[in-house]
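Peer 1: Pasting the sequence and the predicted coordinates here, then a few questions.
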Amino acid sequence: MFTRRQILSASAAAAVLPGAVACATMPGSASPTGFVRREGVSFTLNGKPYRYTGANAWYLPWLGAAADYGDNARLGRELDRLKADGVNNIRVSASAELSPLTNSVRPAFRDRGTDYNETLLVGLDRTLAEMARRDMKAVLYLTNFWEWSGGMMTYLHWVNGGRYINMNDPAHPWPEFADMNADFYRSPEAVALYHHYIRAVVGRTNTLTGRAYRDDPTIMSWQLSNEPRAAGDLEKVRQNQPAFLTWVNSTARLIKSIAPNQLVSTGSEGLKGSGERAEIVADTHRSADIDYVTTHIWPGNWGWLDRQNMAGTHANAKAQTADYIAKHVNIARGLNKPLVIEEFGYPRDGDLYDPSVPTTMRDDFYETIYQAALNDARAGGPVAGTNFWAWNGEGRAAHPDHRFKSGDTAWLGDPPHEPQGWYGVFDTDTSTRARIRTHAAAMRALTV
């Protein structure tokens, strides 16, 4: 574990980042202000409803790093664009494991040892400081079920003698990757390494502001993982659910013990990551230490949308999306917890990747989700926020085939295992950004 704890004084930090949000205490209350709270099916912020329009931008700490792969000026520009569009919540990766898996991102936050990558951690520090200046909230996930940031398969690789499976390896068709990954939850050695990293990051002090992470209201929620699931095959999901729930609940308790003022969430896809069983989704989110329900929506990955016939299957994709949201609203109501639609993505017209390609059907898909969220929020329901996947901003694919290659620093919201430009929103996507702005204004109107 890194031992550097030399930080700037509070006064010096204020001089460097004069817009950083202070963590104050309300008169007569022991609870600090500025933190998002959960009250039944709602979030609150300083006693008022908190509903938000958000984005995913996993790569922001890489931009924030003072290194050849960083771009601090671009970090500020991207946050300014998002702020201008009404985005006030960003889901960011706070982990990446140095991995032998194909398409896993480098550099990473950690290797198998406990001497973590301070350069990238300072990139996370800078991301949080810059978000605080813009009055934005962060959701930080702490590992990944998938291979593109190393994730659980890499933890297993570190403790099982070097064995691993690459996602999409023809020699190991689905669900072999997911089923092997589920061994992570039953590996005390792998979970111990993961928990060590959590203690280091959740217990970290920001080197730029001097504020302990646990005292920073910029952090809305710590997330156990990106898209954790008990397994791929339904029967294995059932078999692994006890170990999975032990991991969920013990990790949530650990985070709460370090950062009791911040929310904890799973990062789950919901039904699609739970064998399509509502009772499994509910059990995953039942713990009192899990503050809200999450769901992700991917019509082009799940067969609702035929990407070779987008026009002919678009209506079906929208209908399935509306039904999927309604099912998760029911689950959240049953648990008396908020619901966040924290990932949703749709291809550009023709399933092409270049920024010049129109986004007609994507815009309509976004409208479907935004309208469902707004209607539910107006009715006092549990849908508290949305985070589209993902913000590409000024990032552009570095290669004609739109594929990420090791060493690339043209960071996009489309992660390294996917075509660059597939689902991400570019700064030039004016029609999509207009829909985001309109929805953000409607959601803000519900909080005053």
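Peer 2: Happy to help now that I have it.

Peer 1: Please make it C-alpha for all contacts and neighbour counts, starting now.
Peer 2: OK.

Peer 1: Which helix or which strand is home to Arg74?
Peer 2: Secondary structure from DSSP states H and E places Arg74 in helix 72-84.

Peer 1: Next, count neighbours for the closest residue to Tyr353 other than its chain neighbours.
Peer 2: Distances taken as Cα to Cα, 6 or more residues apart in numbering put Gly421 closest to Tyr353, at 4.5 Å, once the chain neighbours are dropped. Close neighbours of Gly421, defined as other Cα atoms under 10 Å, add up to 26.

Peer 1: just to revisit the earlier point, ok, and for the helix holding Arg74, which residues are buried?
Peer 2: 72, 74-76, 78-80, 82-83 (16 or more other Cα atoms under 10 Å).

Peer 1: ok, second structure coming up, stack it against the first:
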Amino acid sequence: MMPATDRRGFLGGSILLGGAAVLGGCTTMGMKSPGFVVREGMALRRDGQPYRVVGANMWYAAWLGADAAFGNRARLVRELDRLQAVGINNLRIMASGEEGPLANSIKPGFTRPDGTANAPLFEGLDFAMSEIAKRGMTAVLVLSNFWEWSGGLQTLLWRTTGSFIDMGDPAHPWPAFADATAEFYANDDAVALYNEHLRRVVGRTNSITGQAYRDDPAIMSWQHANEPRPGGSDAAIARNAGAYLDWIDGTAALIRSLDGNHLVSLGQEGTQATNGREDLVLRAHERIDYLTAHIWPLNWGWVDGDDLPGTWPTAAQNTEEYLGVHERLARRLGKPLLVEEFGFPRDAESYSPGATTEFRERFYRTIYSAVEADWQSGGPIAGSNFWAWNGEARAAHPDARFRDGDGAGGTAYMGDPPHEAQGWYGNFDTDEAMLALIRQHAREALAFA
């Protein structure tokens, strides 16, 4: 994803129905299947009721769902059961992955280096969506990535130009990677490759259920990409703004031409993606169904991992202010807002599942309190997705670093992508304090429904 100074490189049925299904695993026999999530002004609704998103990020769901050496369907089922048991009703997952030369990109991908489709991963997405639907959950399907960890837009540029920049390369310090990747929007050949994958996924029929994706209510929205930015430097943002906005509008129109049933989302971090330019955030969402905000206090320099107690007050204040800015922008557009990524390290920035989570708990409570306040007042914040779910996975090596081949058997994939320390931000199945906090927030969602 991104350097620690600037992040970031990257659920369920209606919560009303989710309450009945939390302990059961599957939708009750004979119960009417939940319908599509729709937008009504600043609210999301499903089957005529408010849809309160109590979500998680689980980018690797399709990888686990693959009937292949890198998959593990039994584990995917266990993880979904765990998430449902704590009240999660929405998952944000990757429906893309572009193989190429970037040092930190995931392998395998949905498309191989030559652009051909990798069938097992598409079928893995099919299996994941079939299991998500069984639990009355919904999913946000992400169609590419601004960052390198799944290949993303930089890899599509490489396929058309033959050149690329690695994130974190000392020869190309920040913001070189972001500025270079933003050249994607004006590259017609790279956009054509993106559109080819988009058509392949959005127009797909699920091989498990036989249902066309466009007719599947378990899809909450299609998302352009994970954290698409117009650049990293002010100069690049100004230079690329027109092409960026044209790509956003054109992609939204293409999705809707293929699928008129589902919401369309952008996946933007908010003003962090535009170096504070609110005008670009507003314009980017004119043809998008809801706004998104991502919040990363450590990566954005709001908090020091070695001094969480001393720097937490600044992180708390900045988090509340960032939420306030985006709530105001959502009200101005008259659309919902989802806090679809938010992450915080364990105490002392430990990666160990045994480390305490006092300050992560404080951070989650800050987010959840803002969400619950909007639920109570009728504000635009429809919910949130924490980053991320690690579940039963554990780091395979003492240094907590992912190595090629660790994905074999589907046991090592976790919410922390392979290029990051395994255990940095994700919640494990043994994080009882975190699970209790999430469970209580899900109960509040029921109370406000």
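Peer 2: Perfect, I can see it now. Everything numeric here is computed off the predicted structure, so don't read it as measured data.

Peer 1: Tell me how the two chains score on TM-score.
Peer 2: The TM-score (TM-score structural alignment, normalised by the length of structure 1) is 0.92; 421 aligned residues with a Cα RMSD of 1.6 Å.

Peer 1: Now which residue in structure 2 aligns to the residue nearest to Tyr353 of structure 1?
Peer 2: Matched to structure 2 by TM-score structural alignment, Gly421 of structure 1 sits across from Gly423.

Peer 1: Can you say which helix or strand has that match in it?
Peer 2: Using DSSP H and E, no helix or strand contains Gly423 of structure 2.

Peer 1: Quick check: Met153 of structure 1 touching Ser187?
Peer 2: No. In this structure, Met153 of structure 1 is not within contact of Ser187 by Cα atoms under 8 Å, at 11.4 Å.

Peer 1: Between those two, which has more neighbouring residues?
Peer 2: Between Met153 of structure 1 and Ser187, counted using other Cα under 10 Å, the more crowded position is Met153 (29 against 15).

Peer 1: Looks to me like Leu91 of structure 2 is in a strand.
Peer 2: Yes. Counting by DSSP: H, G, I helix; E, B strand; the rest coil, Leu91 of structure 2 is located in a strand.

Peer 1: show me what contacts it?
Peer 2: 11-12, 55-58, 137-140, 385 (Cα atoms under 8 Å, 6 or more residues apart in numbering).

Peer 1: Aligned counterpart of it in structure 1, please.
Peer 2: Matched to structure 1 by TM-score structural alignment, Leu91 of structure 2 sits across from Ile90.

Peer 1: Strands along structure 2, start to end?
Peer 2: Secondary structure of structure 2 (DSSP state E): strands located at 37-40, 43-46, 49-50, 53-57, 90-94, 138-142, 219-223, 263-265, 291-295, 337-342, 381-386, 389-391, 427-428.

Peer 1: Redo the ones you listed as CSV? Include distance to Glu372 of structure 2.
Peer 2: Converted to CSV, the strands of structure 2 look like this (distance: least, Cα to Cα, whole Å):
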stretch, distance to Glu372 of structure 2
strand 37-40, 19
strand 43-46, 14
strand 49-50, 13
strand 53-57, 11
strand 90-94, 17
strand 138-142, 20
strand 219-223, 21
strand 263-265, 22
strand 291-295, 16
strand 337-342, 12
strand 381-386, 8
strand 389-391, 21
strand 427-428, 21
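
Peer 1: Indicate which one of these is closest to Glu320 of structure 2.
Peer 2: Glu320 of structure 2 lies closest to strand 291-295 among those, at 10.2 Å (Cα to Cα).

Peer 1: what range in structure 1 does that closest one sit on?
Peer 2: Using TM-score structural alignment, strand 291-295 of structure 2 pairs with 293-297 in structure 1.

Peer 1: Could I get the contacting residues of Asn144 of structure 1?
Peer 2: Asn144 of structure 1 sits in contact with 96, 150-152, 225-228, where contact means Cα under 8 Å, 6+ apart.

Peer 1: my bad, should have said Asn117 of structure 1
Peer 2: Here Asn117 of structure 1 is in contact with 108-110 (Cα under 8 Å, 6+ apart).

Peer 1: I'm done for today, thanks for sticking with me.
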